[in-house]
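**Student:** no FASTA, just this:
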């Protein structure tokens, strides 16, 4: 078996539980080491060459079928939630359906920074499917703190997503030690830089983090929502479901954290946050000449 960069593999020592793609193969003191990115989980990992199993087309199809089923289930729950929110907005805008008022809605605009171009592409596709206005940027996690200020000034988003890859390494320190994480410190610095531009937690809603990220530090830095409270892996699409809920919730309504997390693919072990206002704004009259 010869492994190449870009190949899909799984780790034998973890019973092939997750699908990865190979990013880099290097020689360390005569031993081949492989850098892996999770195919659907926002996890970065190192593995010995000998611990990897090449996943053929048939097995990849099986992984993809299971993955799509989970995504469709989550999307279905989100749609139900969205329709309930839409009906509530329509009821209020029409004075309890007593008038035939025509109204329009302005969902919150998202700036999404992602350390992985493949994940970013998947997320942008889901944003489009849901109907969330978004500006996506692929950016190395280490470069995010320097770039975020200019991007906020340029895009002026209502919601900011700071994500990519992360991982906790027990050999580098305790769970509470920020330096034991691959990219958490970069996410923390990026959140802090964003808060210098927009300090108010309701004027700019921030989601930050990836797999196993240092949840407490991200919240303290100024994130409204973050990963990962139990240091578990999070799904690549989880940030989209979180910010979509915020984007379509009226700005007069407060969002309970559970209401945001419940339709994600990972759930409360991987995602958490603080009470936050929605950012959707409803207006009238609706101008049909703009159709």
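**Tutor:** Noted; the coordinates are in hand. Predicted model only: the values in this text are computed from it and were never measured.

**Student:** please count neighbours and contacts with C-alpha atoms only from this point.
**Tutor:** Will do.

**Student:** distance-wise, check the one residue sitting closest to the centre of the chain relative to residue 209.
**Tutor:** Closest to where the C-alpha atoms of the chain average out (CA atoms, centre = their mean) is residue 239, at 2.3 Å. Residue 239 sits 9 Å away from residue 209, going by CA to CA, to the nearest Å.

**Student:** now the helices for this structure?
**Tutor:** Ranges of helices within the chain are 57-93, 117-130, 144-155, 184-197, 215-221, 238-247, 257-261, based on DSSP state H.

**Student:** what angle sits between the fourth one and helix 144-155?
**Tutor:** Angle, helix 184-197 to helix 144-155, by axes from the mean of the first three to the mean of the last three CA atoms, to 10 degrees: 30 degrees.

**Student:** name the residues of stretch 258-275 that are buried.
**Tutor:** 260-268, 270-273 (16 or more other CA atoms under 10 Å).

**Student:** quick one: end-to-end length of that stretch, please.
**Tutor:** 10 Å.

**Student:** putting a second one here so we can go through both:
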């Protein structure tokens, strides 16, 4: 079968577990053609021999999409429930156990979302908007992030920083502990390090970093509060959103249990991990509506 750029495919050698779009065709040193693949719902870029590819029909695409949307909605509902409970708890304390009727307002943490994939960035921004997280979204190639981050932090002054895009581990390039065996983990690490030069304190700037199969340990050592991927698995395109939304809506006086953050994600502890971190939500009063 002849494949073209834009075709939706899956890989036979991986039991057709991930839906990909062909975004390019390259020639190897041996003169063979290989397909460059872009994960449709996971933050993964891969390459494959055409002989390993299977075309995915539209009805199969729709079935996978519905299943993915169902999982996304479950995560969103968990976030909404958490936020509702937090609001009720804060209202109780802000009004001295409902003895006063002052109106108060919430200031969720601001997010700077740096993404190596423009399409995924748009998806993430849509979800941020749905759940009410204030966000600045920047599309930037992974290799350019480290050089840009200090200027962006000065410009946007976020409470939470997301550094994501595409990544992948290649066993042909080295062992699982070798940072050079990863497509973009090294660039994510350098970006985190540069961000920490500006803001060393882990609770003054909360950082999520990583993508599919990223070198989790290096990202945490570099200064990320949360990162992917402890088990080197693929993460969902929207997983960073679910993590930072929990942080954005948690009051700054409260510490966030890591599992409470991970349970709202689609990948959970195999794909994501982190360290104990303070929330960034602040509450004020009085609030007067116009």
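**Tutor:** Looks like it arrived, so ask away. All values reported here derive from a predicted model rather than from experimental measurement.

**Student:** TM-score for the pair, please.
**Tutor:** Once superposed, the chains reach a TM-score of 0.98 (TM-score structural alignment, normalised by the length of the second structure), with 289 aligned residues with a CA RMSD of 0.9 Å.

**Student:** circling back: how about the residue nearest to the centre of the first structure, what's its match in the second structure?
**Tutor:** Under the alignment (TM-score structural alignment), residue 239 of the first structure pairs with residue 240 in the second structure.

**Student:** circling back: can I assume the residue nearest to the centre of the first structure is in contact with residue 206?
**Tutor:** No: in this structure, residue 239 of the first structure is not within contact of residue 206 by CA atoms under 8 Å, at 10.2 Å.

**Student:** now do the shared contacts for those two.
**Tutor:** residue 161 (CA atoms under 8 Å, 6 or more residues apart in numbering).

**Student:** if we can go back for a sec, tabulate the helices of the first structure in a markdown table, adding columns for distance to residue 12 of the first structure.
**Tutor:** Listed next are those as a markdown table, based on distance: least, CA to CA, whole Å:
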| stretch | distance to residue 12 of the first structure |
| --- | --- |
| helix 57-93 | 14 |
| helix 117-130 | 24 |
| helix 144-155 | 34 |
| helix 184-197 | 27 |
| helix 215-221 | 29 |
| helix 238-247 | 26 |
| helix 257-261 | 31 |
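
**Student:** so which of those gets nearest residue 6 of the first structure?
**Tutor:** helix 117-130 (11.6 Å; CA to CA).

**Student:** packing partners for the closest one?
**Tutor:** Helix 117-130 of the first structure sits against strand 134-138, helix 238-247, with contacts defined as 3 or more CA pairs under 8 Å, 6 or more residues apart in numbering; DSSP states H and E.

**Student:** highest mean neighbour count out of the ones you listed?
**Tutor:** Greatest average neighbour count among those goes to helix 238-247 (a mean of 25), per mean count of other CA atoms under 10 Å.

**Student:** that helix: average distance to aligned residues in the second structure?
**Tutor:** Here helix 238-247 of the first structure, set against the second structure after superposition, deviates by a mean of 0.3 Å using mean CA distance after the TM-score superposition for the first structure.

**Student:** hmm, who's touching stretch 272-291 of the first structure?
**Tutor:** Contacts of stretch 272-291 of the first structure (CA under 8 Å, 6+ apart): 89, 93, 101-108, 158, 201-202, 205, 215, 219, 223-229, 246-257, 261.

**Student:** cool, and stretch 229-237 of the second structure?
**Tutor:** Here stretch 229-237 of the second structure has contacts from 41-44, 120, 124, 169, 210-217, 228, 266-267, 269-273, using CA under 8 Å, 6+ apart.

**Student:** could you list the buried residues of that stretch?
**Tutor:** Quick answer for stretch 229-237 of the second structure (16+ other CA under 10 Å): 229, 230, 232, 233, 234, 235, 236, 237.

**Student:** a markdown table for these, including distance to residue 7 of the second structure?
**Tutor:** A markdown table is the format used below for those (distance: CA to CA, whole Å):
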| residue | distance to residue 7 of the second structure |
| --- | --- |
| 229 | 28 |
| 230 | 31 |
| 232 | 27 |
| 233 | 24 |
| 234 | 21 |
| 235 | 22 |
| 236 | 21 |
| 237 | 20 |
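
**Student:** which of those residues lies closest to residue 71 of the second structure?
**Tutor:** residue 236 (10.5 Å).

**Student:** distance of the closest one from residue 123 of the second structure?
**Tutor:** 11 Å.

**Student:** what of residue 243 of the second structure?
**Tutor:** 15 Å.

**Student:** got it, and residue 163 of the second structure?
**Tutor:** Counting by CA to CA, the gap from residue 163 of the second structure to residue 123 of the second structure is 15 Å.

**Student:** more neighbours: which of those two?
**Tutor:** Neighbour count, other CA atoms under 10 Å: between residue 163 of the second structure and residue 123, residue 163 has more, with 27 against 13.

**Student:** give the contact list for the residue lying closest to residue 134 of the first structure once chain neighbours are set aside.
**Tutor:** Leaving out its chain neighbours, the residue that sits closest to residue 134 of the first structure by CA to CA, 6 or more residues apart in numbering is residue 110, at 4.5 Å. The neighbours of residue 110 of the first structure, taking CA under 8 Å, 6+ apart as the test, are 132, 133, 134, 135, 157, 158, 159, 160, 161, 243.

**Student:** check residue 271 of the first structure too.
**Tutor:** 225, 226, 227, 228, 229, 234, 261.

**Student:** and which of those residues is nearest residue 30 of the first structure?
**Tutor:** residue 234 (33.4 Å).

**Student:** what about the closest residue to the closest one other than its chain neighbours, how many residues close to it?
**Tutor:** Nearest non-adjacent residue to residue 234 of the first structure, counting by CA to CA, 6+ apart: residue 211, 5.0 Å away. Using other CA under 10 Å, residue 211 of the first structure has 29 neighbouring residues.
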